[in-house]
Each structure stands twice: as structure tokens, then as C-alpha cells.
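# Quick one, structure for this:
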Amino acid sequence: MNSRKEQLAAFNRLLDIMDELREQCPWDKKQTLESLRHLTIEETYELADAILDNDLQEIKKELGDVLLHIVFYAKIGSEKKAFDIADVANSISDKLIDRHPHIYGDVIVENEEEVKRNWEQLKLKEGKESVLEGVPKSLPAVVKASRIQEKVAGVGFDWEVPQQVWEKVQEELSELNEEIKAGNKENTEKEFGDVLFSMINYARFIGVNPENALEKTNKKFINRFQYLEKAAKKEGKQLADMSLTEMDVYWEESKKFFR
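Model (predicted):
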């Protein structure tokens, strides 16, 4: 691996290139904080995909794309005389030191859970009125639900054991079933949301990341369905003309390759 000197030299090279592009490239010169926003979100999702695929080379590339965006935002910030890359780095360094008194202070913690609780308490001392202020409004719903539950748990608002959460899931499923039988669309939607929220909470208790779990299932389904499509095509068949029984033969075959 590279030495710290080589790492700093590489980062300095990136900063120099960013300066040159901002000055000389027509596209880079036009970009603003707002115009980069959707691109940053896209790059973040691409990084997330690479992580789920456990593709280390792709992770390296996508991290580079995300790092470029951070440097780009800092460059624009310096042009506005608001902040530069040093301010960004110092800001996060100061936050990390303040939020880790068990490392840089005299606070003693026993485990990871105590670290999380201290983290949320420190945020409130910094002036936040709610532990939920740090949850971005634009997060996808599954991720948002997970973050909400993690944050309130950090201040002690939580179940004690997984069995309690599972019983809550069962309760919500029962309530959903009642609304479905009653034919109340609005209440059915609410209860369905409650079921999802309780399942996401249960996932936390059993050590499963719900977003990752669902995305892995999405990918598995895509792979299996595309296997079905290709197998049918080889046989000269169209899916629309096949019965479910016929399609199920190929679907069961796909499970041998995509688990």
C-alpha cells in the first residue's frame, strides 16, 4: 500500500487537476453546487452497487468519483470565499474528536452501543433540538426508516429483546389483514406502512441491513427472470404466450445458478 507521503501527493495531484479543469474546461467551468447534486447522488448509488457486489476494483473507481465531487464542491466553495478543502477536512476532524470523548477525552465506554448513545447525546448538546434532525428528508423510505430507528434507539427509545419486535410485526400484520378484509384502502396503506416499519426495526435487531437485503433480493429476482427470458428465447418461445406452469420450469432451473 502507499505511504502517507504518497497518499498526500496523490490528493495534492487531484487538487491541482481540479484547479486546472475549473479554469480551462468549458463543462467544469459551468458547474454549480446545484448542477452537481444529482450527479453526486448517482455516483453514491453506483458506489453502493459496487459494495453490494463486493467488487473491490469497482469500489476503488466509484470512491474516486465520489472524492472528485467532494473536491469539486470544495473548489466552488473556495470561489465563493465560503470554505475550501482544508475547512472541510478540519470540520470533520473537529467533529470526530468532539464525538469521540472515549478516545480523545476521559469518557469510558463498555461497548459499541454506549458509543452510539453518547454520539446522539453529544449531538443534542451541540444545539440540535431533535435526534431526528440529522435524517435527510430525501432519503429513500427504507433507509430513512432504518436511520430513524437507529437514532431513537441511540437515546434509549427502543425494545429490549428481538422477540418483542417480532410480536409487534405479528400485531401489525394482523391489523393490516383486518383493514384488507374491511376494504378500507386508506387504512390498508397506513397499516402496510406500519408492517414495513416494524419489519425494518426487526431487521436491526437481528443484525440485517434491510436496504442491502432488499437490494440483494432485487438482483436475485432480476437474474432469475432474465435467465427465464433467455431460456424461453432459446426454445423459440415468447413469455406472453407461455403458461405460468411452463415458465415455472425455467424459474426453478434458475435457482440452481442464482441463490
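
# Going by C-alpha atoms from here, please, whenever you check contacts or count neighbours.
Fine.

# Report the contact partners of the spatially most central residue of the chain.
Nearest to the geometric centre of the chain sits Val143, at 6.1 Å (CA atoms, centre = their mean). By CA atoms under 8 Å, 6 or more residues apart in numbering, the residues touching Val143 are 210-211.

# how does it look with 7 Å?
Taking CA atoms under 7 Å, 6 or more residues apart in numbering, we find Val143 in contact with Glu211.

# Next: Leu132.
Contacts of Leu132 (CA under 7 Å, 6+ apart): 148, 151.

# cutoff 8 Å now
Counted by CA under 8 Å, 6+ apart, Leu132 has contacts 148, 151-152.

# One more sequence to fold, the one below, so I can look at both together:
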Amino acid sequence: MTLNSLNKKYDIQDLLKIMAQLRSPDEGCPWDIEQTFETIAPYTIEEAYEVDDAIRKKDMPALNDELGDLLLQVVFHSQIAAEKNLFNFDNVVSAICDKMIRRHPHVFADAHYRSAEEQTSAWEAQKAVERSTKADHVPSALDGVPTNLPALLRAFKLQKRAARVGFDWPETIQVLDKIQEESIELVEEYQKGTNRAALKEEFGDLLFVMANLGRHMKLDPEECLRSANIKFERRFKEVESKLQEKGIKPENSNLAEMDALWNIVKAEEKQDVIAEN
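The predicted structure follows:
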């Protein structure tokens, strides 16, 4: 197959043909040919994060490109599956269309919901029914939370699922008390300094309950940590810039100097905020 890209408007069929040729044993790309579901999966996750990054930056040209990269991942997996006679791209499209119609009876049938919350409950109930029909499935309130989500996000979702069946503290102050309890246990284990496995467990418990606090406060812990990462990166780069103005590299500075510059950067940011308002 020869595709001339000059002024051509491509469609999904072209993309499917391109991927088929890339995977062709006779005339394909060696790298593409050797890929599997497992080797491609990390790229799929990476592309989803790059879509998210473009949206957060409000970079629409980048979003256009990144959505294409993400679509390529769907086509790539579908091509591998087709070669193994498992399913193909048309099956993927048909399955998601069927699922969306089935899960939106208020749009495609005659169901009626009084609120977004009622619709969400119906959505979750429908998903539970679908999961229960799978062979050898033992129902659980935690069904459907992917194991490969980022750990903080998965903690948030697990706690949200458990809360739906009443396994939750009724008051936020109780979560704050639990954080204090877990913090004390972590300090105690750290002071012992002998059992790394126990220290790891206590640290995990503290992170887990912190995610639960975010849920109680209606804060997305993943989003909060992402914002904290961005803030840290921005401020540290400003510290590096101020050191560079002095002709000093960070590795040739010391904590006291860098901490003082950090405080200056924080104060400058606050002044900028005040000026903007």
C-alpha cells in the first residue's frame, strides 16, 4: 500500500491500513512487528497522560496531536488482536456503542432520572449487573476499580466504592483523628528503625487515609498532588535561577541558602497574587 500524504485528507480506514502495513511480516516495520499487548500497554498509558497534559495546558494543537496518538494505540491493540483472531477494530467500535446505548436509557430509551446523582447510581447499578454476568465472578462492592491505576487514585476510588455500601466514617473529623493515629504509628515504627516492612506498611496506611480525607473534603487527591508537584517544580526552578544569578550551581550551594531563596520565591509569588487581585 502506498499513501501519498500531500494534501490528502485521511480517515479511520486509512489509519487501519497504515497499522496493518506496519505490522505486515513482509513489508512492515521491524519495531512495530515485534510489539505485543504487553509492550504497547505502557505507551497507551503514557499517551493518555499526554492528552491530559495538553488539556490542562489548554494547548489545543497539542491536544489534536495527542488524541491522534491515543487513537493510534487503540488501533495498534486492535490490529494485534485481529492477527490473533481475538477481535478487530470494528468489534471495539460496536462494543462501545452498545455499552453507551445500554448505559444511557434516559437518552436512548424511556428511562427518566431526577438528578445527576440518581443517574450516577443507575450507571453504577448497570455496571454491577454487567460484571455479575461474567463467569466465575464473586460480586464485590469494589469490582471495576482497575489494579493498574496510579496508587493514590486507586485508593480514592476504592474508598468511594466502599462508602457506597456504608463502610465510611460519617464525619470528616473522624478521618482527621485517624490521620493523627496513623502518623503516631508511623513515627513509632520509624524510631524503632528495625523493620522496613512494617515502616512501609505504616507509611502506606497514612497515604491511604490521606486519600480518604481528600474524598471527605471533596478534593481529588491526585489533582491536589499534581498541583503540589507543579508548584514545587516552579519554585525550585526559581531558586536555581536566583542561584545562577549569583554564579552558583545548586550542588555548590547548601540547604540554608537554598531554603532562604525558597522563602523569597514564595513571598514574591504572594506579592504577584496580591497585585493581580
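
# Mind checking the TM-score on these two?
Superposed pair, TM-score by TM-score structural alignment, normalised by the length of the first structure: 0.81. Supporting alignment: 249 aligned residues with a CA RMSD of 2.9 Å.

# follow-up on the earlier one: and the residue nearest to the centre of the first structure? What does it align with in the second structure?
Superposed on the second structure with TM-score structural alignment, Val143 of the first structure falls opposite Leu153.

# helix or strand for that match, which one?
Using DSSP states H and E, Leu153 of the second structure sits in helix 151-164.

# Find the residue closest to the corresponding residue of the first structure for Val265 of the second structure in space, skipping its chain neighbours.
In the first structure, the residue paired with Val265 of the second structure is Ser254, using TM-score structural alignment. Excluding the flanking residues, the one nearest Ser254 of the first structure by CA to CA, 6 or more residues apart in numbering is Arg224, at 5.2 Å.

# That neighbour is in contact with Lys255, isn't it?
Yes: with contact defined as CA atoms under 8 Å, Arg224 of the first structure reaches Lys255; the gap is 6.9 Å.

# follow-up on the earlier one: the contacts of Leu132 of the first structure into CSV, with extra columns for distance to Gly127 of the first structure?
Formatted as CSV, the contacts of Leu132 of the first structure follow (distance: CA to CA, whole Å):
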residue, distance to Gly127 of the first structure
Ile148, 19
Lys151, 16
Val152, 17
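
# so which of these would you say is closest to Glu178 of the first structure?
For the contacts of Leu132 of the first structure, the closest approach to Glu178 of the first structure (CA to CA) belongs to Ile148, at 27.2 Å.

# what's the closest non-adjacent residue to that closest one?
Leu132 (6.5 Å).

# and the one you found, how far is that from Ser91 of the first structure?
21 Å (CA to CA, to the nearest Å).

# just Lys185 of the first structure next, same as before
For Lys185 of the first structure, the distance to Ser91 of the first structure - CA to CA - is 48 Å.

# Now do the same for Gly28 of the second structure: helix, strand or coil?
Under DSSP: H, G, I helix; E, B strand; the rest coil, Gly28 of the second structure falls in the coil class.

# now for it: what does it line up with in the first structure?
Gly28 of the second structure maps onto Cys25 in the first structure, by TM-score structural alignment.

# Run a quick neighbour tally on the aligned residue in the second structure for Lys116 of the first structure.
Aligned by TM-score structural alignment, Lys116 of the first structure pairs with Thr120 of the second structure. The tally of other residues near Thr120 of the second structure (other CA atoms under 10 Å) stands at 12.

# Aligned to the residue nearest to Ser254 of the first structure, what sits in the second structure?
In the second structure, Arg224 of the first structure lands on Arg235 (TM-score structural alignment).

# how close does its match get to Gly247 of the second structure?
From Arg235 of the second structure to Gly247 of the second structure the distance is 18 Å (CA to CA).
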